[in-house]
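In: Need a 3D model of the following:
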Amino acid sequence: MRHLYSLLLLCSIVLWSSCRNDFETKPNNGNLQFSKDTVYLDTIFTGIASSTYNLKVYNKSDEDITIPSIELSNGENSKYRLNVDGLPGKSFQNIDILAKDSIYVFIETTANIDNFSSTNEYLYTDAIQFDTGAKQQKVELVTLLKDAIFLYPEKFNDGSTESLSFGVDEEGNETFIEGFFLDDSELNFNNQKPYVIYGYAAVPGNRTLTIDAGSRIHFHKNSGIIVAENGSLHVNGELSSDQESLEKEVIFESDRQEPNFSDTPGQWGAIWLTQGSTNNSINYTTIKNATVGVLMDSNDGTSNPTLSINNSKIYNSSNVGLLARTGNIEGSNLVINNAGQSALQLSLGGTYNFTNCTFANYWTGSYRSLPAVLLQNYLETAEEIFASDLIEANFYNCIIYGNENRELILDPLEEVAFNYKFENCLIKFNKFGFGNNEGYNFEDETLFPNSIINEDPNFLDASKNLFMINEESAANSLANPSTATSQDILGQPRNNEPDTGAYESIIFPEE
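Out: Predicted structure coming up:
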C-alpha cells in the first residue's frame, strides 16, 4: 500500500510540474552586456555572402528576464541577417535569458554595392537594437563592401559547368577541371577593381595575360590561373613605397577577406604554367595561401627561361611554394616560406638559376618530411619512374633554412645528369640522424664554393614571414659581389660587401 501511495504522489508531482511555466521572467532592465559593442564583418565582395559572426548577450543579473524585442535598425530592408538563440530572422519578440546566463546572436550579410554607391568601396552599417525606449541598447554592425570584377565558368541549362579538358588519364578516360578560357577583352587585369575568379581562368595559346601593377586577384576554393601551350603570363608589379599597403605590388590570394583567413594555407589552387607555355614573368608579386603557389610542367626552354620570377614572395602553400617539373626558371630576390611539403621543389630535371633568394620553411601546420629545397632528376609514379637531365641548378647567394634539421635534399637518379652548385649560400644541414649523407660534401669548392652550414641567419621573425636580417646574421657580407643583385627585394642598394638572401641587412626595430 505504501508503494502505491508513493507512486500516486510521484505522478501528481509530474503532472503538476508539466502544467506550469519553466520559469517566470521580469522585463529587461536595460542592463544587458555584450561580448563586443561593434561587430565588424570585415571586407566582403559585392553580392558574396560574408562568414557568420557571433555576438554573445549576457544577463548578469540575479533574475530571469525577457527582452521584448530584438531587431535590426533598418528593419526588413537591412542587408544583415540574424539568428537569435536558434531562430532566424530580422526581428524577434520576447526573448528570454535566465539569470547569470547568455544567448548567442549570429550575424551574416550579403549586399550589392550598386545599391549604395558608385565608388568601388562602401562602408555599410546597421545596428542590432535590444528593446525600445529608455531601455534600448545597441550593438553596431560594420562591413566594408568592395566592388569587383567576377570571372567564372559558364553554367549550362543541364546543370553542368564549363570545364577545361586535360587529355586522358592512365585508364583512357578524359580528364576535366572546372574552368574557362579568358577572351581577348579579359586579358589585361588592371588595378581599378579587384578580380574574383571562380574555377580556373585559362590563358589561350598565342595570347598573353598581362596584370598591371597594384592589381589584386582573389581566388575561390579550387580556383586559379592556367597558362596553355604557347600562352604567356606577365605579372608587372612594381616596387611599393609603402610596405604595409604594397600599393604597386600584385597580390594573389583567396577571396576570403576575414582576418582569420589571412594566413590560412590551401584556400585556392595554383598558378599553373602548363607544358609549352612560354615567356612567363612575375615581378613584385605576393602569392599567398595557395595549394601550390606556382606549378610549372615540362617547360624547359632551350635558350631563354620560360619563367622569370623576381622580387616576389610565395607564402603559406599547403603543398609546395614553387614546384617545377622539367622547368627553366631564373629567379632573383625571391622569398618562399611556410609550405606543407617543400618551399622549392625541382623535380624531373630542368634548368634553374636563383640569385639572392631566401628559401625557408617554418611550417607548423602538420608533420613535414620534405626539406625547404628538394632537387630531383626524376619523377616516380605508382606505375613507373620518369627521368630527365638536371642540366643545371645554380644557387648564388641564397639562404636555405627552416625549422627542421636538414633543409636541403639532393635526390639524384644515376642514369641521367644531376648538375648543381651552391655558391656563397647559407644552408641548414644537420647530418646527425640521417643515414645517407653522400653527395653533401660542403667542403667541395666546386659544388659549394664559399658556402657555410648551420650558422644562424637571424631572421627578424620567420613566423610572420619577415625574413629581413641584421648585421649579426651569418648571411651578412656573405654574397659574391660579382653575382649579387644590384638591389634587394625592398629596393635597397647592395654595397661592395653584399648580403646573401633576398634582403640586405637592417637595424631591427626595438621591441
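In: Only C-alpha atoms from now on, for both contacts and neighbour counts.
Out: Fine.
In: all strands of the stretch 301-450 of the chain, in order?
Out: Under the criterion DSSP state E, counting those that start in this stretch, the stretch 301-450 of the chain contains strands at 307-317, 320-339, 344-355, 358-361, 373-376, 378-380, 385-387, 390-396, 399-402, 408-411, 421-423, 426-427.
In: Any chance of JSON lines for those, columns mean neighbour count and distance to residue 156?
Out: Output for the strands of the stretch 301-450 of the chain, formatted as JSON lines (neighbours: other CA atoms under 10 Å; distance: least, CA to CA, whole Å):
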{"stretch": "strand 307-317", "mean neighbour count": "26", "distance to residue 156": "33"}
{"stretch": "strand 320-339", "mean neighbour count": "27", "distance to residue 156": "34"}
{"stretch": "strand 344-355", "mean neighbour count": "24", "distance to residue 156": "39"}
{"stretch": "strand 358-361", "mean neighbour count": "30", "distance to residue 156": "43"}
{"stretch": "strand 373-376", "mean neighbour count": "22", "distance to residue 156": "43"}
{"stretch": "strand 378-380", "mean neighbour count": "17", "distance to residue 156": "38"}
{"stretch": "strand 385-387", "mean neighbour count": "15", "distance to residue 156": "39"}
{"stretch": "strand 390-396", "mean neighbour count": "22", "distance to residue 156": "45"}
{"stretch": "strand 399-402", "mean neighbour count": "27", "distance to residue 156": "48"}
{"stretch": "strand 408-411", "mean neighbour count": "18", "distance to residue 156": "47"}
{"stretch": "strand 421-423", "mean neighbour count": "22", "distance to residue 156": "53"}
{"stretch": "strand 426-427", "mean neighbour count": "26", "distance to residue 156": "53"}
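In: Also this sequence, please, to line up against the first:
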Amino acid sequence: MKRYFYIVLTLGFLIFWSSCRKDFVFSPSTGSLQFSKDTVYLDTVFTNIGSSTYNLKVYNRSDSDILIPSVRLALGETSNYRLSVDGIAGKVFDNVEILAKDSLYIFIESTIDINNYPNPNGTYLYTDQIEFDSGSNQQKVELVTLVQDAIFIYPNRDNTTKVIETLTLNIGGEIVETELQGRELLPSELTFTNEKPYVIYGFAAVPVNETLTVEAGARVHFHDNSGIIVSNGASINVNGAFSTDQELLENEVIFEGDRLEPNFSEVPGQWGTIWLLDGSVNNTINYATIKNATVGILSDGNPDDVNNKLNITNSQIYNSSAFGILGRNTSIAGENVVINNAGQSSFAGTIGGKYNFTHSTIVNYWNNSFRQFPSVYLNNFIIDEDNVAILADLNEANFNNCIIYGNDNPEILLDEIEDASVVFNFKFTNCLIRFENTNNNFTGPNYDLNDTSKYEGNLFNQDPNFLDTELNKLIIGTESAAINQGNATFASQVSVDILNVNRTAAPDLGAYQHITFPEED
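Out: Take a look at the predicted model:
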C-alpha cells in the first residue's frame, strides 16, 4: 500500500511539474554580453601555417535567456580567421542562443598568406573582429595575429600519385635508399642567412662534398619529423656569434620547431635531428641554440678524424626528447657546451669513439617522464639483430673542468664490455659530478674514484647552485661548489666562458663563471 501511494504521489508530481513547465523564451540581446578577453592574440605564425586553436568565452550574466541575432567576423567570408561556435564551424552565424547565467565558447584559428599583404619588414600584423549583434547593441572583440614571412624548404610531391619525395643518401660511400621524406639542398640554398627564418619540412640533405653555411643570427625552424642531414664528404658550418642581449640572442643561430606560440617554446620532441652521417667531415657549430628536438645532434662514424668530425663551441642544447648529443663511433670536441633536459642522456658516446669536452655543463633535470640513462653515458658496443655484441675502441673520452649533474643518481655510467681486443679510455679531470654509490652498485676498475688515471681533482655530490634548472638557466651562483675549482691549464685553452667572461684568473667549473643571483644582492 505504501509503495502504491509513493508511485501515485511521484507520478502526480511529474504530471503537475510538466503541466506547469514553460518553453524557454529567448529575448533579443541588449548589448550587455561580457567576454573573457577584449582582444584575442593568436601569437606569431609563419605564413601559410595554421595557428593553434584559441578560445573566447562569451557570458550572459542576465536573468533572461537571450538570442544574439548575429555573430560574425567583420571581414565575413574573406577573413583569414575561422570560428567554431557551439561546435559549428563558419564565419557568420545567426540567432545564437545563450541561457540565463550561462556562457558559450567560441574557438578561433587562422591561416594567413603574407604574400597577399605588404610586408617590407618580413612581418604583417593581421587583424579582424568578431561582431556580436549590430547597430546600437553591437559589441566587438578584436583578433590579432603577427604573420612572419619565411623561406620554406620542402620535398617535391608528384601531383598525380601524391607521392612525396624521399631521400637517397650517400653514407660512408654507400648509396642507401631511405623512406625519409626530404630532398637535397640546391646550390642556391647552401647558405642560410639571417634575412628571413627558414622552415624545413622533411629532411634537408647537404649534398655530397658540399657545405651548408649558417650565418650569425639565422633562425632555422623544423616541422614535425624534420631535420638536417649532412652527407658523405659534406659539412655544416654554423657561424653564430656572441649576443649582447641574452634574451634575444640576436647573433646566435637558433634551431627549433616551427610552432611559434609560447605554449610550444619548451616542448621536447617537436622535430627530428641534425644528423651528421658517417663520412661527413669538418662540421663546426659555434654559438648555437638547439632546442626541442628528438636528438639535438646525431653524429655517426669518423672516430679517427684528427680534426674531429664535430667541433662544437659556445652552444646550448635543451629539451631533447631522447638525447642532447648522441655520438655513435664518432669524434666530437666541445668547449663551453651546455646541455640539459633530455629524455635519455644529455650526452651519449656510444660504440666507442673519441670525445673531449672542456668547460662544459652537461646536466639532466628531465622531469617529463622516467629516464633510463644518466647525464653522461659511455659504452663500447652495439647489439646487432642477432643479439651479438659488436665492440669498438673508446679511444678517449675526456671531461675537463666540467659540471656533470642532474636530478637522478648516478649521472655518469661507464658501460664497458671488457675484451682484450678493444680499449676503453676515459678520464674526468677537475669536474663536479653527481655520483653516489651508497649501495655499492657500481664496482670494478672503471668506478675506482681513487685511480688518478681515470679520476683526478674531481668534486662529488656538492651543490652546483644553478640559477633555474627548469628554465635551462644553468649559470652558477655564489654558493656553487664549482667556484675556482678549474684546472688552470684547461682554462687557458678556453679563456672566456659562454658569456664572454674571462676565466683565466680564477676558473670555475662548467661553461659559466659564477654571478651573484638577484636575490643575493
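In: Overlay the chains and give the TM-score.
Out: Here the superposed chains carry a TM-score of 0.94, computed using TM-score structural alignment, normalised by the length of structure 1; 502 aligned residues with a CA RMSD of 2.4 Å.
In: sorry, back to before: would you mind putting the strands of the stretch 301-450 of structure 1 into JSON lines with distance to residue 473 of structure 1 alongside?
Out: Shown next, in JSON lines, are the strands of the stretch 301-450 of structure 1 (distance: least, CA to CA, whole Å):
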{"stretch": "strand 307-317", "distance to residue 473 of structure 1": "21"}
{"stretch": "strand 320-339", "distance to residue 473 of structure 1": "17"}
{"stretch": "strand 344-355", "distance to residue 473 of structure 1": "18"}
{"stretch": "strand 358-361", "distance to residue 473 of structure 1": "13"}
{"stretch": "strand 373-376", "distance to residue 473 of structure 1": "21"}
{"stretch": "strand 378-380", "distance to residue 473 of structure 1": "35"}
{"stretch": "strand 385-387", "distance to residue 473 of structure 1": "39"}
{"stretch": "strand 390-396", "distance to residue 473 of structure 1": "17"}
{"stretch": "strand 399-402", "distance to residue 473 of structure 1": "11"}
{"stretch": "strand 408-411", "distance to residue 473 of structure 1": "20"}
{"stretch": "strand 421-423", "distance to residue 473 of structure 1": "18"}
{"stretch": "strand 426-427", "distance to residue 473 of structure 1": "10"}
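In: which stretch among those comes nearest residue 448 of structure 1?
Out: When the strands of the stretch 301-450 of structure 1 are compared by CA to CA, strand 421-423 sits nearest residue 448 of structure 1, at 4.8 Å.
In: Find me the equivalent region of the closest one in structure 2.
Out: Matched against structure 2 by TM-score structural alignment, strand 421-423 of structure 1 falls on residues 427-429.
In: ok now the matching stretch, how far from the chain's centre?
Out: Offset of stretch 427-429 of structure 2 from its chain centre (CA atoms, centre = their mean, to the nearest Å): 30 Å.
In: how near is the residue mapped onto residue 315 of structure 2 from structure 1 to residue 458 of structure 1?
Out: Counting by TM-score structural alignment, residue 315 of structure 2 lines up with residue 312 in structure 1. Look at residue 312 of structure 1 and residue 458 of structure 1: by CA to CA, to the nearest Å, they are 21 Å apart.
In: before we move on, what about residue 224 of structure 1?
Out: For residue 224 of structure 1, the distance to residue 458 of structure 1 - CA to CA - is 35 Å.
In: got a list of what the residue sitting nearest the centre point of structure 1 touches?
Out: With distances taken as CA atoms, centre = their mean, structure 1 has residue 289 as the residue nearest its mean C-alpha position (1.6 Å). Shown in contact with residue 289 of structure 1 (CA atoms under 8 Å, 6 or more residues apart in numbering): 253-254, 262-268, 315-318.
In: again with residue 208 of structure 2
Out: Residue 208 of structure 2 touches 170, 231, 232, 233, 234, counting by CA under 8 Å, 6+ apart.
In: for these, which one is nearest residue 38 of structure 2?
Out: residue 231 (51.6 Å).
In: In this structure residue 271 of structure 1 contacts residue 225, no?
Out: Yes: Residue 271 of structure 1 is within contact range of residue 225, at 4.9 Å (criterion: CA atoms under 8 Å).
In: In structure 2, what range does stretch 271-290 of structure 1 match?
Out: Stretch 271-290 of structure 1 corresponds to residues 274-293 in structure 2, going by TM-score structural alignment.
In: again, but for stretch 86-93 of structure 1
Out: Counting by TM-score structural alignment, stretch 86-93 of structure 1 falls onto residues 87-94 of structure 2.
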